[in-house]
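**Student:** based on what follows, work out the 3D shape:
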Amino acid sequence: MARPKSAPAVELPEVNFSDYGGVRCLHLGTEWIQGSMILDAPYDIELEYVQRMMAWLLFTDPARLTRFHAMQLGLGAGTLTKFCRKKLRVTTTAIELNPQVLHACRGWFKLPADDSKLRVVIADAAEEIRNPMWQGVVDALQVDLYDHEAAAPVLDSAEFYADCRRLLSDDACMTVNLFGRSSSYERSVEKMVEAFGIDAVWAFKPTREGNTVVLAQRTPSRPKREVLMERAEFIQSRWDLPATKWLRAFKPLQTKLSA
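**Tutor:** Sure, this is the predicted structure:
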């Protein structure tokens, strides 16, 4: 979660959790689920849209992962941060506004302590991503910034997405969770296109819950389908993500617009 730089300080929502059917869910003072964890598999990804936030792997040579830096804007239940650090074993940074969320992730959601390859920064994402130390060094950026009402992204301007683009290394990708009405989705995508260019933007079909994951490349490319399928099969066998299924619901935005 984050707030625009110009916004006044606000009272942060209370953080709590609920357990049901072997799954623990994070809440910010409402019934809306802000993240989840399978109690018997705390480093796996349970929610479909969160799995899709890993689609940047389709554009990545697995041999390069040892040198990767992944960044999450919005910690949630720590799912993506844990997966990148524990499963992919890449250098991982998360930026989170609410220190209570970090406390909850460490106490209830098995988020490891900071170490040489993991760092959680308590800061406003809109401000922190302008820090020169992050410019051009992020190989995978994952953006999931919703407030306690989960009504619309907290940061969702063309200027914000341009700042995100400046974080990325040449072959990097950004994935963004968009949730809500179709008109809100269309406005968000227009802003990403303004920042990245239409050739760089890919999108999934919405999940049944209404989450649409959009991917933007720092440098646009169109890998052949056989290359994407080979990568998807590797991702599925290595990390148990449904990557071959992704390819049936994931297309370049230009293709979707002309369909």
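**Student:** please make it C-alpha for all contacts and neighbour counts, starting now.
**Tutor:** OK.
**Student:** the chain: helices as residue ranges?
**Tutor:** Secondary structure of the chain (DSSP state H): helices located at 48-52, 79-82, 99-108, 125-128, 158-167, 182-196, 225-239, 243-246, 253-258.
**Student:** any idea which of the ones you listed is most buried?
**Tutor:** Stretch with highest mean neighbour count among the helices of the chain: helix 79-82 (a mean of 26; mean count of other C-alpha atoms under 10 Å).
**Student:** list the contacts of that one.
**Tutor:** Helix 79-82 is contacted from outside by 35-37, 43-45, 50, 71-72, 75, 92-94, 111-112, using C-alpha atoms under 8 Å, 6 or more residues apart in numbering.
**Student:** just the buried subset of the residues you listed, please.
**Tutor:** In the contacts of helix 79-82, burial by neighbour count holds for 35-37, 43-45, 50, 71-72, 75, 92-94, 111-112, counting by 16 or more other C-alpha atoms under 10 Å.
**Student:** which one of the residues you listed is nearest residue 210?
**Tutor:** For those, the residue nearest residue 210 by C-alpha to C-alpha is residue 50; the value is 12.4 Å.
**Student:** which residues sit in contact with residue 252?
**Tutor:** Contact analysis of residue 252 by C-alpha under 8 Å, 6+ apart lists 199-203.
**Student:** tell me which of those fall in strands.
**Tutor:** 201-203 (DSSP state E).
**Student:** now the top strand by length along the chain against helix 182-196, angle please.
**Tutor:** Using DSSP E to define each element, the chain has its longest strand at strand 168-179. Using axes from the mean of the first three to the mean of the last three C-alpha atoms, to 10 degrees, one finds that strand 168-179 and helix 182-196 are set 170 degrees apart in direction.
**Student:** show me what strand 168-179 is packed against.
**Tutor:** Using 3 or more C-alpha pairs under 8 Å, 6 or more residues apart in numbering; DSSP states H and E as the contact criterion, the neighbours of strand 168-179 among helices and strands are strand 138-143, helix 182-196, strand 211-217.
**Student:** turn those into a markdown table, columns for distance to residue 119.
**Tutor:** What follows is these, written out as a markdown table (distance: least, C-alpha to C-alpha, whole Å):
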| stretch | distance to residue 119 |
| --- | --- |
| strand 138-143 | 13 |
| helix 182-196 | 27 |
| strand 211-217 | 24 |
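**Student:** any buried residues in stretch 145-161, and which?
**Tutor:** By neighbour count with 16+ other C-alpha under 10 Å, stretch 145-161 contains the buried residues 145-148, 150, 152-158, 160-161.
**Student:** to compare with the earlier structure, here is another sequence to fold:
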Amino acid sequence: MSQRRREPHPDFDDPIISESEGVRYLHFNSEWIQGAMRVSRPEKLEFEYTQQMMAWLLFLAPPIDRDIGILGLGAGSLTRFCQHHFDSNIVTVEWNPQVTSLCESAFALRQTDRSQVVHQDAHDWVQEPYNDNRYGVLMVDLYDYTAQGPVCSSAEFYRGCRQVCRDIGVVTINLFGHHGSFRKNIRHIGSAFDDRMILFPETIDGNRIVIAFTGPPLRVARQALQQRAHQVQSLYRLPATGWLKTLLRENGRTGDVLEF
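**Tutor:** You can find the predicted model right below:
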């Protein structure tokens, strides 16, 4: 089902593109990169932080009975990856229709019956009763042209994210570790998800990915998680074994049975 395009809005940032060494970049008239695509391999996740946004795969198989939600289109990296690898329905929420148009013309984005872009404010979208508990996975990557603090960071917003994946699910959230909003976001995420979260260390670009859990407490054998990491690495060409080691070390998870 196609989405009806809205007219250009005076508050929308104008997206522009650049290209270097086979990689195409999305900007908003600033030095900050909003997303990237390797032209020869559009499905590849070019940045470390976008790869880490997929770390929910360590804990949850791609959902079939519920959808995958992505808040923030950027250059379409997460959407293209999910389209390429999964059979799940995918809903991407993007505030700026100009970004969608540019992604369709320059970043190999395609909308299908099972993958649609919705033009809506992400804060409003997570509050809609229609989205209550429809999603098994939610990936949150919401930045404007300054690319510093997330544009949605309230306690109400994160409670909405939990409600979207209420019964059982995993939410990954892109924060900037060195930005002044980081502690506020961590406090609000912790409150919304009953402190059921783990964090990656900060990447070289300053991103810090949070993984939050919904549903019943998760207790899993370390060996089972290690086996899952090897499967994810083999299936999706993602550094999942390294993720697991880093996450367990960074968050002080020890023992043969781990709780999340």
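**Student:** TM between them?
**Tutor:** Both chains were compared after superposition, and using TM-score structural alignment, normalised by the length of structure 1 their TM-score is 0.89; 244 aligned residues with a C-alpha RMSD of 1.8 Å.
**Student:** hang on, the earlier thing: which positions within the longest strand of structure 1 qualify as buried?
**Tutor:** Within strand 168-179 of structure 1, the residues that qualify as buried are 168-170, 172-179, counting by 16+ other C-alpha under 10 Å.
**Student:** what's the counterpart of residue 20 of structure 1 in structure 2?
**Tutor:** Using TM-score structural alignment, the partner of residue 20 of structure 1 in structure 2 is residue 20.
**Student:** and for that match, the neighbour number?
**Tutor:** Close neighbours of residue 20 of structure 2, defined as other C-alpha atoms under 10 Å, add up to 8.
**Student:** equivalent analysis for the one 5 residues further on, please.
**Tutor:** Neighbourhood size, residue 25 of structure 2 [other C-alpha under 10 Å]: 21.
**Student:** which non-adjacent residue is nearest it?
**Tutor:** Beyond its immediate neighbours in the sequence, the residue positioned closest to residue 25 of structure 2 (C-alpha to C-alpha, 6 or more residues apart in numbering) is residue 36, lying 4.4 Å away.
**Student:** against residue 170 of structure 2, how distant is the one you found?
**Tutor:** Distance check for residue 36 of structure 2 against residue 170 of structure 2: by C-alpha to C-alpha, to the nearest Å, it reads 24 Å.
**Student:** for the counterpart of residue 81 of structure 2 in structure 1, which non-adjacent residue is spatially closest?
**Tutor:** When the structures are aligned by TM-score structural alignment, the residue of structure 1 matched to residue 81 of structure 2 is residue 83. Among residues not flanking residue 83 of structure 1 along the chain, residue 43 sits closest, at 5.7 Å (C-alpha to C-alpha, 6+ apart).
**Student:** that neighbour: what's it in contact with?
**Tutor:** 37, 79, 82-83, 86-87.
**Student:** now do residue 200 of structure 1
**Tutor:** By C-alpha under 8 Å, 6+ apart, the contact set of residue 200 of structure 1 is 193, 216-221, 252.
**Student:** count the residues that sit near residue 24 of structure 2.
**Tutor:** Here the count is done by other C-alpha under 10 Å, and residue 24 of structure 2 has 18 residues near it.
**Student:** right, and it touches residue 42 too?
**Tutor:** No: look at residue 24 of structure 2 against residue 42 with C-alpha atoms under 8 Å: they stay out of range, at 9.8 Å.
**Student:** state the number of residues packed around the residue nearest to residue 38 of structure 2 when sequence neighbours are not counted.
**Tutor:** Residue nearest to residue 38 of structure 2 in three dimensions, not counting chain neighbours: residue 23, with 4.3 Å by C-alpha to C-alpha, 6+ apart. The number of residues packed around residue 23 of structure 2, counting by other C-alpha under 10 Å, is 15.
**Student:** again with the one 10 residues further on
**Tutor:** Look at residue 33 of structure 2: counted by other C-alpha under 10 Å, it has 18 neighbours.
**Student:** not counting residues beside it along the chain, what's closest to it?
**Tutor:** residue 27 (5.1 Å).
**Student:** picking up where we left off before, in a markdown table, list the contacts of residue 252 of structure 1 along with distance to residue 66 of structure 1.
**Tutor:** As requested, the contacts of residue 252 of structure 1 are exported to a markdown table (distance: C-alpha to C-alpha, whole Å):
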| residue | distance to residue 66 of structure 1 |
| --- | --- |
| 199 | 28 |
| 200 | 25 |
| 201 | 26 |
| 202 | 25 |
| 203 | 27 |
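**Student:** list the contacts of the most centrally placed residue in structure 2.
**Tutor:** Centre of structure 2 computed as the mean C-alpha position; nearest residue by C-alpha atoms, centre = their mean is residue 139, 2.7 Å away. The contact partners of residue 139 of structure 2, by C-alpha under 8 Å, 6+ apart, come to 53, 69-71, 171-173.
**Student:** that one pairs with which position in structure 1?
**Tutor:** Using TM-score structural alignment, residue 139 of structure 2 pairs with residue 142 in structure 1.
**Student:** returning to that earlier point: spatially, which two of the buried residues of stretch 145-161 of structure 1 are the most separated?
**Tutor:** The largest distance within these, taken as C-alpha to C-alpha, falls between 148 and 158 and amounts to 23.0 Å.
**Student:** residue 168 of structure 2 -> structure 1?
**Tutor:** In structure 1, the residue paired with residue 168 of structure 2 is residue 171, using TM-score structural alignment.
**Student:** from residue 136 of structure 1, how far off is its match?
**Tutor:** Going from residue 171 of structure 1 to residue 136 of structure 1 by C-alpha to C-alpha gives 10 Å.
**Student:** any idea how far the residue mapped onto residue 255 of structure 1 from structure 2 is from residue 199 of structure 2?
**Tutor:** Aligned by TM-score structural alignment, residue 255 of structure 1 pairs with residue 252 of structure 2. According to C-alpha to C-alpha, residue 252 of structure 2 stands 11 Å off from residue 199 of structure 2.
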